[in-house]
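Undergrad: Here is a sequence with its predicted model. Questions after.
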Amino acid sequence: MNSAGSTAPGTPPPRRLPRWLVVLVSLGVVVGLGGALLVLLNPAEASFGWFAYAPLGDGTFPDVLWVTPEAAAGWTGVVAGLVVLAFCAGWLVGRLRHAPPR
């Protein structure tokens, strides 16, 4: 057994991941999970009820907001986190396929 821990005498030590890739993967995970939590913890609330008749006079129905700003920001965070993780996975696959033979 040599100092690298392998048993074969000519085996190269395993390559480490670059620090920027580890930081980028961590950032992607944090942004994706933060977006998911933002979506899950801020559900859209219905501030209207059932109206059996049209309002009397000049009254109007309240506006219905289907996508809240919190939900839009949360889904944007989820998508951004997934894009970053997909980039990192693609970079790793490309690095493994084009590794020079030793």
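TA: On my side now, so go ahead. Numbers count the residues shown, from 1 in each chain.
Undergrad: okay, CA-based contacts and neighbour counts for the rest of this
TA: OK.
Undergrad: can you give me the helices in the chain?
TA: Assigned helices in the chain, in chain order: 19-41, 69-97 (criterion: DSSP state H).
Undergrad: what residues does the shortest one touch?
TA: If you take CA atoms under 8 Å, 6 or more residues apart in numbering as the criterion, helix 19-41 is touched by 70-71, 73-85, 88.
Undergrad: PyMOL command to pick out the buried ones of those?
TA: A single PyMOL command selects the buried members of the contacts of helix 19-41 (16 or more other CA atoms under 10 Å):
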select buried, resi 70+71+73+74+75+76+77+78+79+80+81+82+84+85+88
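Undergrad: Check it against this one:
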Amino acid sequence: MSNAADVPGRRSPAARILKASMVPLAAAALVVAGIVLAATAPVESFGWFAYGPLEEGTGPGKLLMLTGRMQLGYLLVAAGLLAAAFWGGFRLGRRGRTGQPAAQSR
């Protein structure tokens, strides 16, 4: 009996599983890295002043300035989600179709 590794051009089952799971693992790693990067980024405060005292409840409220690390984190999350969506669509399109084709009406 010959192994799949003995036949040229055939991959072992472990190699096929590893190849099939590379994109979703990379996408998950991008999402996790982006979340960690954005969550651990220092928050910069933004202050402003006006000539007259403002009433309570007026003004812009608390502003959040996005730092470069936060922007990079959000970009990594978006890239990871985009890669996962691409992989899901690719796998959905490549799966085998079952059943008989629909009858064409004339």
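TA: Cool, got the structure. Everything numeric here is computed off the predicted structure, so don't read it as measured data.
Undergrad: which one among the contacts of helix 19-41 of the first structure gets closest to residue 18 of the first structure?
TA: Using CA to CA, residue 88 comes nearest to residue 18 of the first structure of the contacts of helix 19-41 of the first structure, at 11.1 Å.
Undergrad: on that earlier part again, rebuild the helices of the first structure as a markdown table, extending it with distance to residue 51 of the first structure.
TA: Below are those laid out as a markdown table (distance: least, CA to CA, whole Å):
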| stretch | distance to residue 51 of the first structure |
| --- | --- |
| helix 19-41 | 29 |
| helix 69-97 | 26 |
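Undergrad: For residue 52 of the first structure, which of those helices is the nearest?
TA: helix 69-97 (29.9 Å).
Undergrad: what about that closest one, how far off from the second structure?
TA: Compared with the second structure after fitting, helix 69-97 of the first structure has a mean deviation of 0.9 Å; criterion: mean CA distance after the TM-score superposition for the first structure.
Undergrad: that older thread, which one of the helices of the first structure lies closest to residue 48 of the first structure?
TA: Nearest of these to residue 48 of the first structure, taken as CA to CA: helix 69-97 at 18.5 Å.
Undergrad: looking at the helices of the first structure, which is closest to residue 50 of the first structure?
TA: Comparing those under CA to CA, the one sitting nearest is helix 69-97, at 24.4 Å.
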